[in-house]
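Enquirer: Need coordinates for the following:
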Amino acid sequence: MALISMAQSSADHPTDPSKYLWTVLSVTTLGAFMAGLDTRIVVVGLDAVAGALHADIEQALWFTQAYMLGSTLMLLLVGRLADLYGRVRLYLAGFAVFTVGSLLSGLSPNPLLLIASRFVQGLGGGILNTVSAAIVTDAAAYGPLAFALSVNSLAFRLGSILGLTLGGLIIGLFDWRLIFWINVPVGVAAVIWGRRTLREIYKPREQKSMDWLGFALFTVFTFSILLALTFEGYGLSYRKIANAMYALSMASLAGFTLWELRQSHPLLDLRLFKVWSFTGGVVAQFLNAVAFGSVMLLLTLYFEVAKSMSPSETGLLLMPFELSFLAFSLISGKLSDKYGYVGFAILGLFVGSLALLVLSSISLSTPYWQVALGSALLGAGNGLFMSPNTSAIMSSVPEERRGVASALRNVLFNLGMTLSLNISVLLLSSRLSYDLITKLLLGAELDEAQLAAGRSSLALALGEAFRVLALVNLSAAVFSVSRVRGKRVLNFKTPEYGGLTCPGS
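Expert: Now for the predicted structure:
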C-alpha cells in the first residue's frame, strides 16, 4: 500500500518544536473529532439504523459492540508496531482504515455486513487513539504535553456535542447512511494533510522482532473477556456462555504472562509495571472508566424514561457535563504542565466522586438544577483527571515504549467502559424486574399506577447505581495518591530488570 510505504521527510526533531507540535495537533484533533462525532451520532441513530436494516435487538447491540471489539483487539500489536517501525505511517494507515470502514458501513445492505464494517471502522479508530498519544508525546516531550493532550480531548468533546444534534438532524432530513459517510471527506482530507505535514521524529532502536504467540494469547484474552462482558448483559440465558468466556480469558491471560516473562523481545514488556507512575496511572484510568463509562446511559434513562423527556431535550439537558468537561480539560492541561500531573489527576477524581454522590440522590422530584450541578461537577472532575493522568502515564515510560504504553492504556479504558455498562445493568435489574425494565424502555402500555411506580423505582435504582460508581471512582483516587512518591522512568538499558531512575513524578 502506497500509504504504508511512503517516505517520511525527516527522522530528526524539527527545528521549531513548538510550531511542529501545532502541526501534529492539526492532524490528531481531526481524528479525535471524528471519533467523538461517530460515538454519539451512531448512538442517536441506532434505532433508525436497526429499523432500516430490519435488525433485531441483539444485532443492534452489535452495531456498537463490533466497533468496541475492533478498536480493542489489535491495540497491543499496533502499539508494538509503532515502537518498532515508527508512528506516522501507522497513524495515517489507521485514518485510511477508519475512513474505509465508514464508507463500507454506509453501504451495508444488511445487519451482518454492517457489523463487519463497524469492526473495520473500530480497528481504524483503535489505531488512531493509540498512536495519536505517542505522536503527541514525541512532539511535546519537551513542551506542554498535558495541554497538547487536552486539545485532543477538546476536539473529541466538540465532536460528541455536535453528534448529539447532528445525528437526529441527518436522519430526520436525509438518510441514516450519511451518519457514517460524513466521516469519509474528513478522513480523506486528514490523510492528505498528514502526508504533507507529519514527519517521523521518533527513531526506532530495537531489533525488529515480533512476538506473534504473545499477540495471539493477548488477542484471545481481550476477545473472550469482551464477549463475556457482552453476554453478561444479555441476561441469565447467556450465563453459561459468559462463564466459559471468563474461564478462557483468565487462562489465556495466565499463558500470556508466563510467555512474556521468558521473551527477550516481548509484545508487552512487563517491566513497565515496575514503574508505579505507569502502573498506578493505568489502574486509576481503568477504575475511572468503570465509574464513568455508563454515566451518560444512566442520565439518558433518567431523562427519557423516568422523566419522559424527548431525545432532543435530553441532548440539551446533558450539555452542562460536556461544556464543563471542555473548560476544565483545557484548564488542567495548561496548569498541570506547570505544576505537575498527578495532583490534578487526584483532584479530578475527588471532584468526580463528589459529583456521583450528588447524582446518587436523584428521584423523580429532584429539581433539574441539582442534576445539572452533578453533571457539571462530573464534567469538571473528568476534565481535570484525563489529560494530566494520560500525561503522567506517557511521560513515565521511555520513548521506545510509548506505543505499547498507549495501547495498554486504551485496552484497559475500553474494558473499563464495557464493565461499567454491565455493572449498571446488574444494579438496575436488582431493583426492577427485567420485564418492567423492558416495558419502560420500549414504551409498552402500562396503567397509570404501574407506570408511576415503575418510573419512581427506576429513578431510585439509578441513584443507587451512581452511589456504587462513586465508590469505584474513589478507589481510583487511592491509586493516584499512591503515585505522588512513585518512581517515574524505567531505565531499559541495564541488563537486569531492576534498573530504575528516579527523577520524580
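Enquirer: Please make it C-alpha for all contacts and neighbour counts, starting now.
Expert: Will do.
Enquirer: I'd like the next helix or strand past the strand or helix carrying Ala148.
Expert: Applying DSSP states H and E as the criterion places Ala148 in helix 145-173. Remark: after helix 145-173, the chain's next helix or strand is helix 178-181, criterion DSSP H and E.
Enquirer: and that next one, how far out from the chain's middle?
Expert: Helix 178-181 has its C-alpha centroid displaced from the chain centroid by 21 Å (C-alpha atoms, centre = their mean, to the nearest Å).
Enquirer: likewise stretch 388-398?
Expert: With C-alpha atoms, centre = their mean, you get 17 Å for stretch 388-398.
Enquirer: got the contact list for that stretch?
Expert: Contacts with stretch 388-398, where a contact means C-alpha atoms under 8 Å, 6 or more residues apart in numbering, come from 133-134, 137, 141, 145-146, 149, 272, 275, 277-278, 281-282, 285, 332-333, 336, 341-342, 344-345, 402, 405-406, 488-492, 505.
Enquirer: Can you give me every residue that contacts the nearest residue to Asn243 once chain neighbours are set aside?
Expert: Take Asn243 and drop its neighbours on the chain: the residue closest to it by C-alpha to C-alpha, 6 or more residues apart in numbering is Ala228, 6.9 Å away. Residues near Ala228 by C-alpha under 8 Å, 6+ apart: 241-246.
Enquirer: Second chain to compare with the first, below:
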Amino acid sequence: MTTTASAPAAVTSGVRGGPWATLVAIAFGVIMVALDGTIVAVANPAIGADLQTSLAELQWVTHGYLLGLAVFLITAGKLGDRFGYRRMYMVGIIGFVVVSVAIALSSGVVALVAFRIAQGVFGAIISPAAMGLLRAAFPPHRLSQAFGVFGGMLGAASAGGPIIGGMLVSSFGWQSVFYINVPVGVVAVLLGVWLLAPNRAADPGSRFDLVGVGLLSVAMFALVWALVEAPVVGWTAPVTLGSAAVALAVGTLFVLWERRVVDPLLPLGIFRSASVSIGVVLMILVALGLIGSLFFITFYLQGVHGYSPLVAGMVTLPMSITMAIGSPLGGRIIDRVGTRVPVAVGLLAAALALFGLSLLRPDSGVAFMGIWFVLLGGGLSVVMTGATAAIIGNAPVRYAGVASGVQQSAMQLGGSLGTAALGAVLSAAIVSSLPRHFAAAGLPEIGAEEATAMASVVSQGGAAVPEGAAPDVAAAITQASHLAFMDGMHLAFGIASVVMVAAALLSLLMKPAPRGGEAVVHI
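Expert: Just a heads-up that it's a prediction; the model follows:
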C-alpha cells in the first residue's frame, strides 16, 4: 500500500520552534556526542597509566562507546518517532551528562567501560532525535541546507576531538575529557527548554516492536563485534567468523520478522526508494573514507613523522575547517541544483584526495598534506550532506527518527569497516614488503613469520627495534619499517580511491527528495 504522512504540527511562539532556533538548540548536544567519539583517543594513554589497564582493556574504552552507539541507534530513532523527538533528545542529553560524570569518577576499568557503553546508548538517543527535530522543523526545500550545517558540526567536532583532548589531558588530566560534557550538557538542556517546540510524537499510534528490537540489537552487536575484533585476532579466527555468522543469521531473522509484523521497528518499505538505499551505501563509503583515512593518517603523523597527538591534530585542522565550511555550503548547493551532481563531484574530489594521500612519503611536508586534507574534507562534507538528505528527506516524516537511526548506523558501520578492512590491507602489504626493505637496508634476512610478528608494531607507524641494538642498526630498522608502513598506506588509500570512484557512479542513480512537503513510500 502507499502511505503518506505529514509532519506533526509544531506549536511555535516567536522564535521558539522555528527552523533555525531548532538548529541552534540541538547544536551543543550534537557536538557533545561527536566529540566523545574521538576525544577519548588522546586520553587513552593517561587512562591506561592511571588505572593500570592492559592494551585489550584500554581498547574497550573506545569499543564500548562504539557498540552502545551502533547497537541502539535505530531503536532510539523509533523511540523518537513514538514518544516525541524533543522528549527523547532531553532524556539523551541528561543521561549522557550523568554517565560522563560517572566515567570520570570511575576507579577501575570495568566500571569505566560499562559506563562508556551506557554513554554510547544515550548518544544513540540524542542523534536520531536531533535529526528528527530538523526534519520536522525545516521545509523540504531547505532540508539539505539544515543537514549541511548539521554535518558540518559533526565533522568539525569529530576532527577537532584530538586537538581539544590533547589540551584538556595535558592541563587537567584524563577525567577532564568527560567533565567537559557537564557545562556543554547544561547549555544544551537550557537551549532545548527555551528554543525547542513543545513535544509532539510523529508516530504516536504505533505499537513497539520488542521482538524486532531484540533481533536487531543482537545482529548489530555481533556485526560490530566482528569488525572490532577482526584486526586484533584475525579475519579467520573463530570469534570473528562466529560473530559474523551470528550477525548474518539473526539479521536474516530480523528482516523476515519485520516483513510480517504490523508495526515494524524498521519499515522495510523505506528502502524501496532508490535514493534511500543508495544514500545508505554512500554513507557507509563516506565513513570508510573519512574515518579510515584519519586512522592511518594518525599513525603516519605520530609514528613516521614523530609528531605529538596535539601537533598531529593541528596538521589535520585544514580538513576540520573545510568540513565545517563545506557541509552547509554543500547543503545550499544541493537545495538549488539537486543531489546527484554535487554528490558525484564530491566523491570524485574525495577519490582524488585519497589518491594524493597515497603519494605521501616519509618526509612529506605539511603544505603538501594540507592540499589533500582540504580536498578530502570538502568532497566528503558534500557527500555526507547529500547522503543524509537522500535517506531522511525521502522517508516519511513519521519515520524520521528511524531513518536518522539508519543514517547514523551506516556511518558507524562504515567507520568500523574502514579501519578493519583497510587495516587488513595495510597489514598484509607490510608483511609482504618488510623483508624486501630489510634486505635493501643491509639488515639480516627475515622470513614471513618474523614479518608477521613485527607487523602489529609497524602498522602503527612504529619499528620493532630489538633492545640494545646499535644506533645505526636501530636507524636502519626504523627506516625499513617506515617504508613498509608507507607501502601499506599507499595500497589502502589507493583502494579507497577506487571505491570512491565507483560510489560516484552509483550516486548518479539517486533522485531528489519530493519537494511538496512529504515523501511517499510504498509499504
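Enquirer: Kindly provide the TM-score of these chains.
Expert: For this chain pair, the superposition-based TM-score is 0.90 by TM-score structural alignment, normalised by the length of the first structure; 485 aligned residues with a C-alpha RMSD of 2.3 Å.
Enquirer: thinking again about what came up before, so which of the contacts of Ala228 of the first structure is the most crowded?
Expert: Counting neighbours by other C-alpha atoms under 10 Å, Ala242 leads the contacts of Ala228 of the first structure with 24 neighbours.
Enquirer: any idea which helix or strand carries it?
Expert: Under the assignment here (DSSP H and E), Ala242 of the first structure is part of helix 239-261.
Enquirer: Identify the residue range in the second structure corresponding to the helix or strand just after that helix.
Expert: Sequence order places helix 276-292 as the next helix or strand after helix 239-261 of the first structure, per DSSP H and E. Using TM-score structural alignment, helix 276-292 of the first structure lines up with residues 274-290 of the second structure.
Enquirer: How far away from the center of its chain is that stretch?
Expert: 12 Å.
Enquirer: Equivalent analysis for stretch 178-186 of the first structure, please.
Expert: 21 Å.
Enquirer: That stretch corresponds to what range in the second structure?
Expert: Against the second structure, stretch 178-186 of the first structure falls on residues 176-184 (TM-score structural alignment).
Enquirer: And the buried ones among the contacts of stretch 388-398 of the first structure, selectable in PyMOL?
Expert: Only the buried members of the contacts of stretch 388-398 of the first structure enter the following PyMOL selection, criterion being 16 or more other C-alpha atoms under 10 Å:
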select buried, resi 133+134+137+141+145+146+149+272+275+277+278+281+282+285+332+333+336+341+342+344+345+402+405+406+488+489+490+491+492+505
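Enquirer: ok, so what distance separates whichever residue in the second structure pairs up with Trp212 of the first structure from Gly108 of the second structure?
Expert: Matched by TM-score structural alignment, Trp212 of the first structure corresponds to Leu210 in the second structure. Between Leu210 of the second structure and Gly108 of the second structure the distance is 34 Å, computed by C-alpha to C-alpha, to the nearest Å.
Enquirer: before we move on, what about Val402 of the second structure?
Expert: 36 Å.
Enquirer: Look at the two and report which has more neighbours.
Expert: Using other C-alpha under 10 Å, the more surrounded residue of Val402 of the second structure and Gly108 is Val402, with 30 against 14.
Enquirer: List the single closest residue to the aligned partner of the more buried one in the first structure in space, sequence neighbours excluded.
Expert: Counting by TM-score structural alignment, Val402 of the second structure lines up with Val404 in the first structure. Nearest residue to Val404 of the first structure, sequence neighbours excluded (C-alpha to C-alpha, 6+ apart): Gly79, at 4.1 Å.
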